[in-house]
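Novice: no sequence on hand, only this structure:
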């Protein structure tokens, strides 16, 4: 296990009791079922709100990244499908931990971006999967980014921290890859690496036009993929992202 020593142990009084209880269970499960390799925690800002952008290759990778992020002392607030807020118990937990409901393809879709904006401006961490969904790539490289993370970043001008994760797909493969649904042995290593903030400063006053959002999205995803290349020890496929 390789964990950053600079990360601060979260306390219930700062986080909220519900979040603390859920995180305690998740952290214990991660320790039982997997090894951990955390790096780059020093890139997470100590003060002020910020945005993290993460690749998505398993239904359970949020627990790996969430563990890493929670240990920094500032828990993540994810975008979550609005329908899940209607599920008994789960919905109550999502609301209690400040997760952000998303209603895609509806007139209320902008509400989630507004809520995320307010969260960042109030000093919270908002975590975003730039792809918007699990990767469809057979080799698990991230798919094309959507523009939501870029839009939020340019609106708030908050730091954007790229994060790459690997290993959760060994526990639960995306779309039951290879016919496996859950694999507990051998114990996988959950790898989470954070990098330095993505520089978008030259785009702040350029307006939220389609070309600007695409450029910002490209920079954000490139930073994530660069970290993922380091984790995997291999380069992205030829022609990737073109």
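Specialist: Everything's here; your move. What you are looking at is a predicted structure, and each value in this text was computed from that prediction instead of being measured.
Novice: drop to CA atoms for contacts and neighbour counts, all remaining ones
Specialist: OK.
Novice: tell me where the longest helix sits in this protein.
Specialist: Using DSSP state H to define each element, the chain has its longest helix at helix 210-232.
Novice: check which helices and strands that helix sits against.
Specialist: For helix 210-232, the elements it packs on are strand 50-54, helix 148-156, strand 160-166, strand 189-194, judged by 3 or more Cα pairs under 8 Å, 6 or more residues apart in numbering; DSSP states H and E.
Novice: in contact with the most centrally placed residue in the chain, which residues?
Specialist: Nearest to the geometric centre of the chain sits residue 54, at 3.9 Å (Cα atoms, centre = their mean). Residues near residue 54 by Cα atoms under 8 Å, 6 or more residues apart in numbering: 127, 128, 129, 130, 162, 163, 164, 165, 224.
Novice: cool, residue 104 as well?
Specialist: By Cα under 8 Å, 6+ apart, no residues touch residue 104.
Novice: measure it to residue 82 for me?
Specialist: Note on residue 104: its distance to residue 82, by Cα to Cα, to the nearest Å, is 9 Å.
Novice: kindly report the same for residue 184.
Specialist: Relative to residue 82, residue 184 is positioned 30 Å away (Cα to Cα).
Novice: the two: who's more crowded?
Specialist: Neighbours per residue (other Cα atoms under 10 Å) separate residue 184 from residue 82, with residue 82 holding more: 15 against 12.
Novice: put this next to the previous one:
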């Protein structure tokens, strides 16, 4: 299915909780006290006007992000500005976007202080966090009823055509261990603002960015089962299939029959490969 026309996009945004183009809330949602703190408002005052200038968001279908309570949001990942795109959409849905982020970012002056203030979760490349294990920070946030954004691919996709590649099990583990919704998401168009591994922003003319949030994955079949590697791989495969299907909807074309596997293509799991 190809992206909807502007008229359809407007209708979809009216059905969603928040109009991402205007930022105006639709009645029925409430602010979550304490989530959108000063650090979030400082960053939002810079990021959101920039993206309103450089991007034209188009929602496909209703905004399915839970209005309250904990959940794990799992988007596709193909440019370094994806967190700003996804974070803007979540923020305007009146939930605080929090990510598992590279620990090195927390050492950058000003940026590091803002990220800490917003409650972002540092993850060392070696797999260690301030809470002593790679997923501890995510579990801690979920236990507090927060929303956490986890990129199941772990890094920018290696697929030559920017399709989702093989997934890792972190998002599935956090959702299963904490019995919270696992929500797939896809977006398309940010590559026109910044290329994969690019360093320059193309802010004008504005680029179209399509966004779709899928229904939470039905995890009932996995409840009560041991959360072992087999279970995690099964849930991760379902998750990656759902994300890929959402992206097919946005791009209006089928994904490759076989999902890209870095190991099978002699590529490193981290860092640039181009």
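Specialist: Sure thing, it's come through. This is a predicted model, so every value here is computed, not measured.
Novice: how about the residue nearest to the centre of structure 1, what's its partner in structure 2?
Specialist: Applying TM-score structural alignment, one finds that residue 54 of structure 1 aligns to residue 75 in structure 2.
Novice: leaving out sequence neighbours, find the closest residue to that match.
Specialist: Closest residue to residue 75 of structure 2 apart from its sequence neighbours, by Cα to Cα, 6 or more residues apart in numbering: residue 185 at 4.4 Å.
Novice: list the contacts of the counterpart of that neighbour in structure 1.
Specialist: Correspondence of residue 185 of structure 2 to structure 1, assessed by TM-score structural alignment: residue 163. For residue 163 of structure 1, the contacting residues are 52, 53, 54, 55, 192, 193, 194, 195, 224, 227, by Cα under 8 Å, 6+ apart.
Novice: go on, residue 228 of structure 1?
Specialist: By Cα under 8 Å, 6+ apart, the residues touching residue 228 of structure 1 are 164, 165, 166.
Novice: name the nearest residue to the second one, ignoring sequence neighbours.
Specialist: Yep, that's residue 165 of structure 1 we're talking about. residue 192 (4.4 Å).
Novice: equivalent analysis for the last one, please.
Specialist: Taking Cα to Cα, 6+ apart, and ignoring the residues beside it in sequence, residue 166 of structure 1 has residue 191 as its nearest neighbour in space, at 5.1 Å.
Novice: contact partners for the counterpart of the one you found in structure 2?
Specialist: Residue correspondence to structure 2 (TM-score structural alignment): residue 191 of structure 1 is matched to residue 210. Residues near residue 210 of structure 2 by Cα under 8 Å, 6+ apart: 3, 57, 58, 59, 60, 187, 188, 189, 250.
Novice: and which of those is nearest residue 176 of structure 2?
Specialist: The shortest approach to residue 176 of structure 2 among the contacts of residue 210 of structure 2 belongs to residue 187, at 24.5 Å (Cα to Cα).
Novice: around the closest one, how many other residues sit close by?
Specialist: The number of residues packed near residue 187 of structure 2 is 26, by other Cα under 10 Å.
Novice: run through the residues that contact it.
Specialist: Neighbours of residue 187 of structure 2 in contact, by Cα under 8 Å, 6+ apart: 75, 76, 209, 210, 211, 212, 247, 250.
Novice: and if we set it to 7 Å?
Specialist: By Cα atoms under 7 Å, 6 or more residues apart in numbering, the residues touching residue 187 of structure 2 are 209, 210, 211, 212, 247.
Novice: please apply the same query to residue 84 of structure 1.
Specialist: The contact partners of residue 84 of structure 1, taken as Cα under 7 Å, 6+ apart, are residue 91.
Novice: show me what it aligns to in structure 2.
Specialist: Match for residue 84 of structure 1 (TM-score structural alignment): residue 105.
Novice: let me know the distance separating its match from residue 157 of structure 2.
Specialist: For residue 105 of structure 2, the distance to residue 157 of structure 2 - Cα to Cα - is 20 Å.
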